[in-house]
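Undergrad: This is the structure alone, sequence omitted:
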C-alpha cells in the first residue's frame, strides 16, 4: 500500500506589497493588493463572520495587517489586526462614508486571546478615499468598530 500526498494548488492571484504609513510603533504592518480576487463574507452556524477569497477578474482586494511584537515565550500571546476591502480593477476615484463602506465589503479582524473582543467585524463607521492615477492607487481610511478596542484606526497607503 502507498499513500498519495495532497498537492498544493497553484494560486493564480498576484499579490503586490505596498507602502503604508499607519503602523503602531510596537509591531509590523503590511499592505497587500491581491489582484483578481473577490471578498466573500460568510456567517457560520454560531453567527460568527468569516471570509473567503475567490477568483474574480473584475475586482481586487486590499489587505492591511498589523502584527504586534510580543514575547513568544508566553502561550496565546499573539495579537493581530487586519482590514480587508474589495475594489474594482477599473476606477478613477472612490469616496465612501459609513454605511456606504458596505459597497466595498469592508471588514476588520481582531485575532488575539481576548474574550469578547476577537473576531471579524463588518466596518460600518468610517471614511474611505481611493484614487487611481495611471498605475498608482492611493488610499486613506479612517474607521471605528463600536464596542471593540483596536489599535488600527487610520490607514493610508500607495500601491504601484
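TA: That came through fine. Quantities reported herein were computed from a predicted structural model and do not represent experimental measurements.

Undergrad: switch to C-alpha atoms for all contacts and neighbour counts from now on
TA: Noted.

Undergrad: Break down this protein into its strands, ranges please.
TA: For the chain, strands defined by DSSP state E occupy the ranges 15-17, 19-20, 27-34, 37-43, 49-55, 59-68, 79-88, 93-97, 107-112, 119-122, 126-133, 136-143, 154-159.

Undergrad: Turn those into CSV, including mean neighbour count.
TA: CSV is the format used below for those (neighbours: other Cα atoms under 10 Å):
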stretch, mean neighbour count
strand 15-17, 15
strand 19-20, 17
strand 27-34, 19
strand 37-43, 17
strand 49-55, 14
strand 59-68, 21
strand 79-88, 21
strand 93-97, 15
strand 107-112, 20
strand 119-122, 18
strand 126-133, 17
strand 136-143, 17
strand 154-159, 18
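
Undergrad: okay, pairing it with this:
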C-alpha cells in the first residue's frame, strides 16, 4: 500500500501539463546553425571531482538550452518543469544510493539543480543570491513528510577558472549531500 501511494505521487508529479509563456523560449529543434554554434561556446562539459558519497552513484550533467519553470502539484508540492530557453543551461547533479533491490521502498536519491546563463564564465553567489540561479534541492525516498523538491537559500556557489564549487544546506529536510566540486569547459 505504501509503495502504491509513493508511485501514484510520483506519476502525479510528472503528469501535470502546462504551456510555455515566455517569449524568449525557442525549441532546440528549431535553432539555426548559427544559434547552435553560439550555444557551443557555453559550458560544453562538466566533470565531477568530489561530492559523491561512497554508498552510491553520482551523475553530473549540463542540460543545454533549458531552464526550470517551478510548478505546484495537487498535493501542494514544488516540482520543476524543464522548458527550452536559448539563454540558459541547467546543471543537474544526482546521487542514487545503492539499496537492497528486494526492498520495494528502499530507494534513496538526492538531486541538485541550478541554472547558468549562457556566456557566464564566473559566478560567486552566497545564501539568498542562490535564488538568482533557481537553486533547487530534491530528496526522494520513503521518508514521510521529508521528500520532494525544495528551493535553497543557504550556501555558496562559485564558478571560476574552470572550477565549480557548491556548498549548501536546504534547511527543510535531512540531506546527505553538502558539497560538490567539479571542473568545466
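TA: Arrived safely. The structure displayed is predicted, hence computed values, not measured ones.

Undergrad: Overlay the chains and give the TM-score.
TA: Once superposed, the chains reach a TM-score of 0.84 (TM-score structural alignment, normalised by the length of the first structure), with 146 aligned residues with a Cα RMSD of 2.0 Å.

Undergrad: So which residue is dead centre in the second structure?
TA: In the second structure, the residue lying closest to the centroid (Cα atoms, centre = their mean) is residue 113, at 2.1 Å.

Undergrad: Wait, that one touches residue 136, no?
TA: Yes: Residue 113 of the second structure lies in contact with residue 136 (Cα atoms under 8 Å); the separation is 5.0 Å.

Undergrad: Contacts only, for the residue nearest to the centre of the second structure.
TA: Applying Cα atoms under 8 Å, 6 or more residues apart in numbering to residue 113 of the second structure gives the contacts 90-93, 134-137.

Undergrad: farthest pair in those residues?
TA: 93 and 134 (14.1 Å; Cα to Cα).

Undergrad: hmm, who's touching the lengthiest helix in the second structure?
TA: In the second structure, taking DSSP state H as the definition, the longest helix is helix 2-15. For helix 2-15 of the second structure, contacts defined as Cα under 8 Å, 6+ apart pick out 73, 79, 104-105, 142.

Undergrad: What's the separation between the closest residue to residue 108 of the first structure other than its chain neighbours and residue 68 of the first structure?
TA: Spatial nearest neighbour of residue 108 of the first structure, excluding adjacent residues (Cα to Cα, 6 or more residues apart in numbering): residue 83 at 4.6 Å. From residue 83 of the first structure over to residue 68 of the first structure the distance is 15 Å, taken as Cα to Cα, to the nearest Å.

Undergrad: ok, back up a step: pick out whichever of the contacts of residue 113 of the second structure sits closest to residue 162 of the second structure.
TA: Sorting those by distance to residue 162 of the second structure puts residue 91 at the head of the list, at 14.4 Å, by Cα to Cα.

Undergrad: how about that closest one, what's its match in the first structure?
TA: Residue 91 of the second structure maps onto residue 62 in the first structure, with residues paired by TM-score structural alignment.

Undergrad: Please apply the same query to residue 77 of the second structure.
TA: Under TM-score structural alignment, residue 77 of the second structure pairs with residue 48 in the first structure.

Undergrad: Touching, its match and residue 116? I think so.
TA: No: using Cα under 8 Å, residue 48 of the first structure is not in contact with residue 116, being 11.8 Å away.

Undergrad: Could you check which of those two is surrounded by more residues?
TA: residue 48 (11 against 8; other Cα atoms under 10 Å).

Undergrad: which residues touch the more buried one?
TA: Residue 48 of the first structure neighbours (Cα under 8 Å, 6+ apart): 119-120.

Undergrad: Tell me how far it lies from residue 121 of the first structure.
TA: 9 Å.

Undergrad: Over to residue 66 of the first structure?
TA: For residue 66 of the first structure, the distance to residue 121 of the first structure - Cα to Cα - is 16 Å.

Undergrad: got it, and residue 73 of the first structure?
TA: 29 Å.

Undergrad: cool, residue 29 of the first structure as well?
TA: From residue 29 of the first structure to residue 121 of the first structure the distance is 20 Å (Cα to Cα).
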